[in-house]
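Undergrad: take this sequence and fold it.
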Amino acid sequence: MKTVERYKKGVSFHLVTALKYLALTLAGFSCILPFVWVALSSVKPDKEIYSNSFGLPKIWVWSNYKDAWKGAQVAASFLNSIFYSFTSVALLILVAAMASYILARVWTGKILYNFFALGIMIPIHAVIIPMLMILRRLGLVNTRLGIILAYTVAELSFSIFILVAFMKTIPKEIEEAAQIDGSSRLRTFFQIILPISKPGLATIGTFAFINSWNDLLLALVITSGPKLSTLNLACFNLRGLYVQHYGLITAGLMIMMIPVIVIYIFFQEQLVKGITAGAVKS
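TA: Now for the predicted structure:
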């Protein structure tokens, strides 16, 4: 009887495991399918995109990338997106790290922390009009500084939420030893806390870069000139009024996706460490 029960438990365990892997496989396939379609469509003529959507192209049209790069000032917009994303990430890391350190070590009450965390539940669409009014009064509409500040503010709440949980896992004995050696709080923060917090900083930096790079709404509202447009906005402008050239549009999308994929590949280990920090108490 015990052998039969063990056999049944083993069969049920393997069945559940197989179903889990099947669900994960289907989920992964559903995620990668749009990317495959975009990649294949970027090297096809427009007629073949409709007639042979998921098949290999009969004619490889690499000129779509060349035309997309030249059209709608994609090259200049690419450099703008690089500048906006990296500058806003650097500013965000500095501000969020300083605020998180104070919330994790100095003002450890829940009121101020909940105030910042509350921003996660408020969508950017709900504050876009007040943000635009503030930027207009400060004279920052249609400026590079305005779009950088908007990207920084949009990611601040989530970044503080992640970093506070990470910094609470740092042993206080490290700071106490630094204070005994005569280190000030500012020096302790920059020379000890920041280097230790690299996984958390990589996490918020990666998320902020991806969201800033993929943004269309803020760039569409704050900027109005082609000299300040982002890559996402330039790809949006590749569409025609009456005819959609999907070959050009998908080529522009591939150009836009490559930097995000590269950033994620390089920082995926730190990303996982930063997200799971504070999840398990020792």
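Undergrad: CA only for contacts and neighbour counts going forward, please
TA: Fine.
Undergrad: can you map out the helices along the stretch 101-250 of the chain?
TA: Under the criterion DSSP state H, counting those that start in this stretch, the stretch 101-250 of the chain contains helices at 110-117, 124-137, 144-167, 172-180, 185-188, 194-196, 198-214, 217-222, 231-236, 246-276.
Undergrad: compare with the first, here's sequence two:
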Amino acid sequence: MKFNWRHIPLAVISVFALFPMFLLFMNAFKKKSEISKNPLGLPKHWSFDNFSKAWEQGNYDVAYLNTLIITCLTVLFVCIVCGLAAYGMTFLKTPGSGWFLGYLFVSMSMPLGFIPIFFMSIKLNLINTHMGVIIPSVGGAFAFNVFLLRAFMLGIPKDLLEAAKVDGSSTFKTFLAIILPLAKPAFIVVAIFTTLGSWNEIFLSNAILQADTMKTVSVAYLNFTSKYGTNWGLMAAGGVMTVIPMVVLFLTMTKKFVHGLQEGGVKF
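TA: Presented below is the predicted three-dimensional model:
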């Protein structure tokens, strides 16, 4: 393997990005006294006590369940709504689709108003409900994901849809039988983006999900640090349990993620 000078900046950036994760992981196995003496080194005595204590005190069993429910439903709704919208704007000749596409483009640069969302959640009795977080998350991710899916669908030959129409296939059946399988890489990218955003979302969840039985992992960790902020070992263990599912997702889905971006990045 030949040495390439262009790898040096990438190596420096990688070390800079991974070093906090390294400290978090190492300190999770240390006792409180050892962290204060040796915060940057390897543990002298590896201990798993921090994880069991953090799991119990942070109520992570309930937090994981709530996060899985919110994340799975958000990914499902985003794929359905954004997929159908992208399909309609790509293949169906609907009046005003061009103006709507321009509106979506402008809306991507506009900040999502938290105060209106919070008061609407109160009016609709969505406080302390999963849907109180799911609905704004789906709406906030709508424009970007529609553009991403539409960019991929522009590369699908329209002759396939014409052939399906001649065979008597309905519009929705054509979407399920032809568009959905061919656009699978793009939907995988959308699902990964949505999963990362939903799992790491903390600001809206902290405001909407106020009951202890409704906390997500991010909110549980935020409250955990405020309650047990002096014990850095528990904080590190809680941080590891919060981020490890997304690390596993990234490592297992990297190839499909890059492939989907390459396939869908040809046209916009």
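Undergrad: need the TM-score between these chains.
TA: The TM-score (TM-score structural alignment, normalised by the length of structure 2) is 0.92; 264 aligned residues with a C-alpha RMSD of 1.9 Å.
Undergrad: on that earlier part again, which one of the helices of the stretch 101-250 of structure 1 lies nearest to A39 of structure 1?
TA: helix 246-276 (6.7 Å; C-alpha to C-alpha).
Undergrad: so which bit of structure 2 is that closest one matched to?
TA: Mapping helix 246-276 of structure 1 onto structure 2 (TM-score structural alignment) gives residues 232-262.
Undergrad: can I get the helices of the stretch 101-250 of structure 1 in a markdown table including distance to S85 of structure 1 and mean neighbour count?
TA: Formatted as a markdown table, the helices of the stretch 101-250 of structure 1 follow (distance: least, C-alpha to C-alpha, whole Å; neighbours: other C-alpha atoms under 10 Å):
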| stretch | distance to S85 of structure 1 | mean neighbour count |
| --- | --- | --- |
| helix 110-117 | 22 | 14 |
| helix 124-137 | 17 | 13 |
| helix 144-167 | 8 | 22 |
| helix 172-180 | 32 | 13 |
| helix 185-188 | 27 | 14 |
| helix 194-196 | 21 | 15 |
| helix 198-214 | 6 | 23 |
| helix 217-222 | 12 | 18 |
| helix 231-236 | 11 | 23 |
| helix 246-276 | 11 | 18 |
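Undergrad: turn those into TSV, including distance to A27 of structure 1.
TA: Formatted as TSV, these follow (distance: least, C-alpha to C-alpha, whole Å):
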stretch	distance to A27 of structure 1
helix 110-117	30
helix 124-137	28
helix 144-167	26
helix 172-180	42
helix 185-188	45
helix 194-196	35
helix 198-214	21
helix 217-222	28
helix 231-236	26
helix 246-276	19
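Undergrad: between the ones you listed, which gets nearest to E5 of structure 1?
TA: So among the helices of the stretch 101-250 of structure 1, helix 246-276 is nearest, using C-alpha to C-alpha, at 37.3 Å.
Undergrad: tilt between the longest helix along structure 1 and helix 246-276?
TA: Secondary structure assigned by DSSP state H gives helix 2-41 as the longest helix of structure 1. Compare the direction of helix 2-41 of structure 1 with that of helix 246-276 by axes from the mean of the first three to the mean of the last three C-alpha atoms, to 10 degrees and you get 140 degrees.
Undergrad: map L182 of structure 2 onto structure 1.
TA: Match for L182 of structure 2 (TM-score structural alignment): I196.
Undergrad: got the contact list for that match?
TA: I170 (C-alpha atoms under 8 Å, 6 or more residues apart in numbering).
Undergrad: against A75 of structure 1, how distant is the equivalent of P116 of structure 2 over in structure 1?
TA: In structure 1, the residue paired with P116 of structure 2 is P130, using TM-score structural alignment. Note on P130 of structure 1: its distance to A75 of structure 1, by C-alpha to C-alpha, to the nearest Å, is 32 Å.
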